[in-house]
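# Following is a predicted model, sequence given first.
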Amino acid sequence: MRVDKYLWCVRYYKTRSIATEACKKGHITVNGQDAKPSREVFPTDKITLRKDQINYVLTVLDVPQNRVGPKLVDIYRKDETPAEAFEHLELLKLSKEHYRTKGQGRPTKKDRRDIDDYTTEPGENEEPTE
């Protein structure tokens, strides 16, 4: 089975054309080599793909006849993605929402002063006393 069709069948990509584009861009490797969309996949092959800033590592257990349901995906692949990759993604999400949540607009005057106080060193903004 073609690698783009396999990744579509085991639900890593929503459409085959998206899987094909990922292959053409070099996001997918099979056994350490860049894979063209037409590359054949066999059991025991290791597939590495980059999607949503995560490097997924898969081992092909079997080749499905056509697209399978989400509950049956584990029959056809073994996911060996390290847990640190998912933790890194969570950290990225949290760092984006650290200060302001999305949709709050520009910082207020008080927010701006708090940012300035945070970025300057203590005693830098104080007026000299006589």
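Thanks, I have it. Residues are numbered from 1 along each chain as shown.
# switch to C-alpha atoms for all contacts and neighbour counts from now on
Noted.
# And the helices in the chain, which stretches?
Assigned by DSSP state H, the chain shows helices spanning 3-9, 16-24, 83-96, 109-119.
# which of those helices sits most buried?
Highest mean neighbour count of these: helix 3-9, a mean of 24 (counted as mean count of other C-alpha atoms under 10 Å).
# Go ahead and confirm Glu80 touches Thr59.
Yes: contact criterion C-alpha atoms under 8 Å: Glu80 and Thr59 qualify, at 7.3 Å.
# Looking at those two, which is more packed in?
Ranked by neighbour count (other C-alpha atoms under 10 Å), Glu80 and Thr59 place Thr59 first, with 19 against 13.
# one more structure, for comparison:
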Amino acid sequence: MRIDKYLKNARIIKRRTVAKEACEQERVTVNGKLAKPGTEVSAGDEIHVAFGTGSMTVRVLKTPETVRKEEAPSLYEIIE
């Protein structure tokens, strides 16, 4: 699954366009490498997102195409 879509589905970033912009501004890394909006992620990958005031590192647990709001936190585990 594309990183921009995953960040939106997991509710880490609210909108896909914002997730795409974060990737283009080099604020997202996957396994230590800068991510483009089309970078593929799968279970086991580590994603680091730098927000305006802080940052978050998560490990991907699963990548379903559609997710209900209540299920979103089960898609990842927070490392930092």
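Received, thanks. Model, not experiment: these values are computed from the prediction.
# Let me see the TM-score of these two.
The pair, once superposed, lands on a TM-score of 0.92 when counted by TM-score structural alignment, normalised by the length of the second structure; 80 aligned residues with a C-alpha RMSD of 1.1 Å.
# measure Leu34 of the second structure to Ala22 of the second structure for me?
Distance, Leu34 of the second structure to Ala22 of the second structure, using C-alpha to C-alpha, to the nearest Å: 11 Å.
# Mutual contacts of the two, please.
Common contacts of Leu34 of the second structure and Ala22, defined by C-alpha atoms under 8 Å, 6 or more residues apart in numbering, comprise Val28.
# Give me the most central residue, the first structure.
In the first structure, the centroid-proximal residue (C-alpha atoms, centre = their mean) is Asp52; its distance is 2.4 Å.
# corresponding residue for it in the second structure?
Counting by TM-score structural alignment, Asp52 of the first structure lines up with Gly52 in the second structure.
# same thing with Gln33 of the first structure?
That one, Gln33 of the first structure, aligns with Lys33 by TM-score structural alignment.
# quick one: its match and Tyr6 of the second structure, what's the gap?
17 Å.
# Leu61 of the second structure now?
Here the criterion is C-alpha to C-alpha. By it, Leu61 of the second structure lies 11 Å from Tyr6 of the second structure.
# and if you look at Lys62 of the second structure?
Lys62 of the second structure is 10 Å from Tyr6 of the second structure, where distance means C-alpha to C-alpha.
# same deal with Arg27 of the second structure?
15 Å.
# Equivalent analysis for Glu21 of the second structure, please.
Glu21 of the second structure is 14 Å from Tyr6 of the second structure, where distance means C-alpha to C-alpha.
# Could you do Ala43 of the second structure as well?
Going from Ala43 of the second structure to Tyr6 of the second structure by C-alpha to C-alpha gives 11 Å.
# With Val41 of the second structure instead?
Distance of Val41 of the second structure to Tyr6 of the second structure, given as C-alpha to C-alpha: 8 Å.
# Sweet, I'm off.
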